[in-house]
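Q: Need a 3D model of the following:
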Amino acid sequence: MTETRIVERLDAHCLAHPGAAKGQPFRDDGIFAFTVAGKIFAILRPGHEPPRISLKGDPDESERLRATHPAITPGYRLNKRHWNTVLLDGSVPDELVLSLVDDSYDLVLASLTRAQRANLR
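A: All right, here's what the predicted structure looks like:
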């Protein structure tokens, strides 16, 4: 899939999650953060070459992914234990990237209070 197409697909996929919102909380206007209840679960950088997305992950799974996919690296300017950055250069299957978005969302969702989760429905 082309870089532009995967960025569009990721944007739509992130926003399809219950309670998801998109914003630009950083100084760089070309960086988009996807949040649930104000907590970030994905950071998309479409203007970089190649585009990239940073996602929260289970630390053990993150290590495994980094070992098997050179395009998955420790989170850029993020907690390297809990975040990965995925270069969207086509080397990581699109379905895996979408699955990692789901995992990131689920991790952040699990950190919310019961009341916050109830308000998402």
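Q: CA atoms for contacts and neighbours, from now on please.
A: Fine.
Q: what's the spacing between residue 77 and residue 112?
A: From residue 77 across to residue 112, the span is 23 Å (C-alpha to C-alpha, to the nearest Å).
Q: now swap in residue 95 and tell me
A: Distance check for residue 95 against residue 112: by C-alpha to C-alpha, it reads 26 Å.
Q: Please generate a structure for the following sequence too, so the two can be compared:
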Amino acid sequence: MTPERLRAFCLGFDDATEEFPFGPEPSVFKVGGKLFALSWTDREPLRVNLKCDPEDAVRLREEHPEITPGYHMNKRHWNTVEVAGLPDRMVRELIEDSYDLVVAGLPKAVRLRLDRP
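A: This next block holds a predicted model:
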């Protein structure tokens, strides 16, 4: 997955936005004003921080050396994913899971507006 494809995938979700609160990098992808992905798209290797269920986070780290505790994030809830080491499909699923976890924590009125199951 390229940085451009990662960006396009993140922005393809309902109400997803890209912001740069820390300067020109990293890209911060949000839904309902809450972070669901953070990526330094100009660095090699390409990495993205994603929210994850705590139990799944531990399992994924054990199974995949490309997945580590979230860099500068709450290590219990966030993973850093080295994109190049994983199949594109898996990276897309991890991004979607992160988005869904964040949406689940939004107020009900916002969730209903997002047209997500």
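Q: TM-score of the superposed pair?
A: Comparing the two superposed chains by TM-score structural alignment, normalised by the length of the second structure, the resulting TM-score equals 0.92, with 115 aligned residues with a C-alpha RMSD of 1.2 Å.
Q: Which of residue 77 and residue 112 of the first structure has more residues huddled nearby?
A: More neighbours surround residue 112 than the other of residue 77 of the first structure and residue 112, with 15 against 9 (other C-alpha atoms under 10 Å).
Q: which residue lines up with residue 93 of the first structure in the second structure?
A: Applying TM-score structural alignment, one finds that residue 93 of the first structure aligns to residue 87 in the second structure.
Q: what's the answer for residue 82 of the first structure, then?
A: So residue 82 of the first structure corresponds to residue 77, using TM-score structural alignment.
Q: OK, contacts around that match?
A: Applying C-alpha atoms under 8 Å, 6 or more residues apart in numbering, one finds that residue 77 of the second structure lies in contact with 51-54, 57, 70.
Q: now, which of those lie within helices?
A: With helices taken from DSSP state H, the overlap with these comprises 54, 57.
Q: The contacts of residue 77 of the second structure into TSV, with extra columns for neighbour count?
A: Putting these into TSV (neighbours: other C-alpha atoms under 10 Å) gives the following:
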residue	neighbour count
51	28
52	25
53	14
54	14
57	22
70	20
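Q: Residue 43 of the second structure: which of the contacts of residue 77 of the second structure is nearest?
A: For the contacts of residue 77 of the second structure, the minimum distance to residue 43 of the second structure (C-alpha to C-alpha) is 16.4 Å, reached by residue 70.
Q: In the second structure, where's the longest helix?
A: helix 88-104.
Q: Where does the following helix or strand past it end up in the first structure?
A: In the C-terminal direction, the helix or strand that comes right after helix 88-104 of the second structure (DSSP states H and E) is helix 108-113. With the alignment judged by TM-score structural alignment, the segment of the first structure matched to helix 108-113 of the second structure spans residues 114-119.
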